[in-house]
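*Asks:* Any chance you can model this:
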Amino acid sequence: MIFCTYTSLVSVTHTTVVDAPILEVYSSLYQKYGTKLTCPCTNIAIAQRDFITLIPTFHQVCYSDFVKKSWLSYLNAASDKYLSSDFRSQGGLLFQILASFCRLSQDTIKNSLNKFYSTRFISNDVLDEDLLKNQSRSHIETYKSTTAREFVNSFNNIRDAISGNQLLSGFLTNFDFKPSKYSSEPQAYLVSYVSTVYNMPGRCNCDDTPSCIFPASINDNNTGHVILVVPGLYTGCLLVEAMRQSNLQCLYNQTCLNEIKKHIRSSVSFNSTALSSFVPSRYNASTDINQLLTELMVESWIENISHASYYNRCQPAHCVYTIVGKNNAIYIITALLSLLGGLCKVLYFLTLIVVKIIRRRRGKIVSIKFLVGMSEIYSILTL
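*Replies:* Have a look, this model is predicted:
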């Protein structure tokens, strides 16, 4: 009874091995045993392209006519041959920069995705679906932030290099050459290198910072008076920097586009249609282009993490799970019978030995009593 009670109460660890489990078997075992289940991977390094898919959806402006050749040709055909800060002169360049932003972001993502897909995902044991998705999403977020940061830093580095070396822009929007005085030896005018100063908003000198901006406008050819200020669009020391600080406010407004078209005399025809405000977006019309660049001009990402593909590439040879529990009735009965059988054998041999010892001792006592009795008889007879 003591043995049965002890055997039924003691805790024991049971280990079970399942060879070459398929995904359905693994899922069933994991639901039942959770973290007690371990399945070592045959392939511990798996390329992320084997189970992760990322598809970016870009901002609608990158799919619109405003970054296509027809719109750029329409604006370029309206520009005159003189350098001017008028939108009719710089509009084509500004939207060409915007088109370049879309193209560069798409190329950057395409190239960086190849590197991301070729990166190895390391796991010694099979990860359950939730843990795999959490770790994969962490890798994805790291990839997005790193790629976007490097993308924006490339523009900042180019801007700082141009500013530090005081290089002239193609439209002389940051520096200009102006004659200062006449020199007799040699007979020529001396030319000075003068930085451009913009007065709106505030006074900003291109010699101090390349980020000075000025609202883009359409001016009267004779008087120079401003006829139309293009909402959200800027020019400045560097057109790339001005475009980064601009927004798409006018492109969402059909009235604004019609006003621009009314003042532009272009030899190329173009029917402009405003961007749709009904398209779901995490940005609004007043979001500046630089904010879009920090997100790689991406509106959303379609992410697909396939646990089945990961499991097939991992190829676990076996799964092991351990549970701590009590001995079952069959084990207790078997152990008890084994104990009783052993005791019977032991007692059988012990009993033989004990009986022999007792018999030997009893034989000696009888012999001694017999000898004592015979000696007493002999003594009586000899009297």
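
*Asks:* from here on, contacts and neighbour counts on C-alpha atoms
*Replies:* Fine.

*Asks:* Okay, helices next: where are they in this protein?
*Replies:* 2-9, 23-33, 69-76, 87-118, 129-164, 239-244, 254-263, 289-294, 307-314, 329-381 (DSSP state H).

*Asks:* mind checking how far the last one is from the chain centre?
*Replies:* Offset of helix 329-381 from its chain centre (C-alpha atoms, centre = their mean, to the nearest Å): 83 Å.

*Asks:* residues making contact with the lengthiest strand in the chain?
*Replies:* Longest strand in the chain by number of residues (criterion: DSSP state E): strand 226-236. Here strand 226-236 makes contact (C-alpha atoms under 8 Å, 6 or more residues apart in numbering) with 85, 173-174, 198, 211-220, 242-243, 245-250, 256, 260, 286.

*Asks:* List the buried residues in that strand.
*Replies:* Residues 228-236 are the ones in strand 226-236 that count as buried (16 or more other C-alpha atoms under 10 Å).

*Asks:* let's see this one next to it:
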Amino acid sequence: LNSSIWLNQIYFSQATLIYSYIDYRLFIVSQFRWLISLCTLANDTLSDELIYFYSNTFVSKNLQPRESIEQRANATMVQFRISTPRTFLRILDSIRSIAQGNGIVSSTMSNWYFFALNRNIEYDSIWSQSRFYGKYNDCSCATNAMCTSQATINGYIVPGFRVGCYALEALLQSTLECLYNITCINVLKNMYYFSNITFRPLDLLVSSPNDTVQTLIKKLMIVQWETNINYDQYYSSCAPLQCIYFIYERISLMYSITTIVGLFGGLTVLLKIFAPILAKILRKIQIYHRQQHIVMAMAIFEEQQQQNNND
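*Replies:* Okay, here's the model as predicted:
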């Protein structure tokens, strides 16, 4: 259903009619147009923030482990979910402040109405009077722009919806309870004789009928956030040439004993191989030194013998 179709039908069907200022038919067009605008504004805000979010890049010197990436991504998403609705609410609060701060008179005269004390005088002065809302009609639009009352149509209470000084303020305090109930929807439908339009109630599994519109927009009209962290894609993008890792383990007593025994066993084998070779080398060195001593002794003896002969 195109929302503009039935809103136009409502508008033109009541354009020449006059309702009480607390009759919901005076507010229905304005409130549903506001609801459409809020949905559009929320969607645009989210789209803009996502574009900015996707433009951010993550730079690291080394490849990060999966746990680190997931923690960083989750922390970033939490911050995004907090900051994005704030951007949306700042825009909405600016609109509300302009309307309330300047005392703008509603086109439906829902906050102020004007009257002449003497209508028989052609140029009599026009006076203004604020509207009153609340359970006991004790909340004045002159002092509080957020005054509201329960919405009714010919005495029928429209569940969830509120009327008040401004259509927007009343909508923010309203719930969409009526739109979850086909009976309530049919009551609204029959008020305007929409025979060619089919309405379907909202899905209870999607959102709660008891949440106010203000609560919904604080969540940016989002029922549930979903985050998809693709570590494999991150890993492929980095494409590391090599990975170096260290394994730190505590060596058990049995392993230490086995290692020492193995070490000694290895030494035994080595000694069996090299001991004969070392013995032969040492033997040759010993024989060489003995031969040197014999040669030196003979040389000394010959020298002494020669000296004796000379004498």
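
*Asks:* Quantitatively, what TM-score do the chains reach?
*Replies:* Overlay of the two chains. TM-score (TM-score structural alignment, normalised by the length of structure 2): 0.74; 288 aligned residues with a C-alpha RMSD of 4.1 Å.

*Asks:* picking that back up, want to throw the buried residues of strand 226-236 of structure 1 into CSV with distance to H14 of structure 1?
*Replies:* Output for those, formatted as CSV (distance: C-alpha to C-alpha, whole Å):
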residue, distance to H14 of structure 1
L228, 83
V229, 80
V230, 77
P231, 74
G232, 71
L233, 72
Y234, 73
T235, 75
G236, 75
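
*Asks:* Over in structure 2, tell me which residue corresponds to E259 of structure 1.
*Replies:* By TM-score structural alignment, E259 of structure 1 lines up with V187 in structure 2.

*Asks:* Between the buried residues of strand 226-236 of structure 1, which sits nearest V320 of structure 1?
*Replies:* G232 (63.4 Å; C-alpha to C-alpha).

*Asks:* separation between the residue lying closest to that closest one once chain neighbours are set aside and Y33 of structure 1?
*Replies:* Distance criterion C-alpha to C-alpha, 6 or more residues apart in numbering; nearest residue to G232 of structure 1, sequence neighbours excluded, is N247 at 5.0 Å. Distance, N247 of structure 1 to Y33 of structure 1, using C-alpha to C-alpha, to the nearest Å: 55 Å.

*Asks:* which stretches of the stretch 101-250 of structure 2 form strands?
*Replies:* 112-116, 126-130, 132-133, 139-140, 148-153, 156-164 (DSSP state E, counting those that start in this stretch).

*Asks:* Indicate which one of these is closest to C238 of structure 2.
*Replies:* strand 156-164 (53.4 Å).

*Asks:* so that closest one matches what in structure 1?
*Replies:* The aligned range for strand 156-164 of structure 2 is 228-236, by TM-score structural alignment.

*Asks:* The matching stretch against structure 2, how far on average?
*Replies:* Here the mean offset of stretch 228-236 of structure 1 against structure 2 after fitting is 1.0 Å, by mean C-alpha distance after the TM-score superposition for structure 1.

*Asks:* ok now that stretch, how far from the chain's centre?
*Replies:* The answer for stretch 228-236 of structure 1 is 37 Å, by C-alpha atoms, centre = their mean.

*Asks:* residues contacting the residue lying closest to L204 of structure 2 once chain neighbours are set aside?
*Replies:* In space, and not counting its chain neighbours, L204 of structure 2 is closest to Y180: 7.0 Å by C-alpha to C-alpha, 6+ apart. Residues counted as contacts of Y180 of structure 2 (C-alpha under 8 Å, 6+ apart) are 201-204, 209.

*Asks:* most neighbours, which of the residues you listed?
*Replies:* Neighbour counts for the contacts of Y180 of structure 2 (other C-alpha atoms under 10 Å) peak at P209, which has 19 neighbours.

*Asks:* That one corresponds to which position in structure 1?
*Replies:* Aligned partner of P209 of structure 2 by TM-score structural alignment: A285.

*Asks:* V29 of structure 2 matches what in structure 1?
*Replies:* Aligned partner of V29 of structure 2 by TM-score structural alignment: G92.

*Asks:* typo on my end, it should be V59 of structure 2
*Replies:* In structure 1, V59 of structure 2 lands on I122 (TM-score structural alignment).

*Asks:* what's around that match, how many residues?
*Replies:* I122 of structure 1: 14 neighbours (other C-alpha under 10 Å).

*Asks:* now H293 of structure 2
*Replies:* H293 of structure 2, neighbours per other C-alpha under 10 Å, totals 12.

*Asks:* Enumerate every residue touching it.
*Replies:* H293 of structure 2 neighbours (C-alpha under 8 Å, 6+ apart): none.

*Asks:* ok, now how distant is it from L205 of structure 2?
*Replies:* For H293 of structure 2 relative to L205 of structure 2 (C-alpha to C-alpha), the value is 110 Å.

*Asks:* before we move on, what about L176 of structure 2?
*Replies:* L176 of structure 2 is 14 Å from L205 of structure 2, by C-alpha to C-alpha.

*Asks:* Which one's more surrounded, the two?
*Replies:* Set L176 of structure 2 next to L205 and count neighbours by other C-alpha under 10 Å: L176 wins out with 19 against 8.

*Asks:* Could you measure from the residue mapped onto the more buried one from structure 1 over to K261 of structure 1?
*Replies:* Aligned counterpart of L176 of structure 2 in structure 1: L248 (TM-score structural alignment). L248 of structure 1 is 16 Å from K261 of structure 1, where distance means C-alpha to C-alpha.
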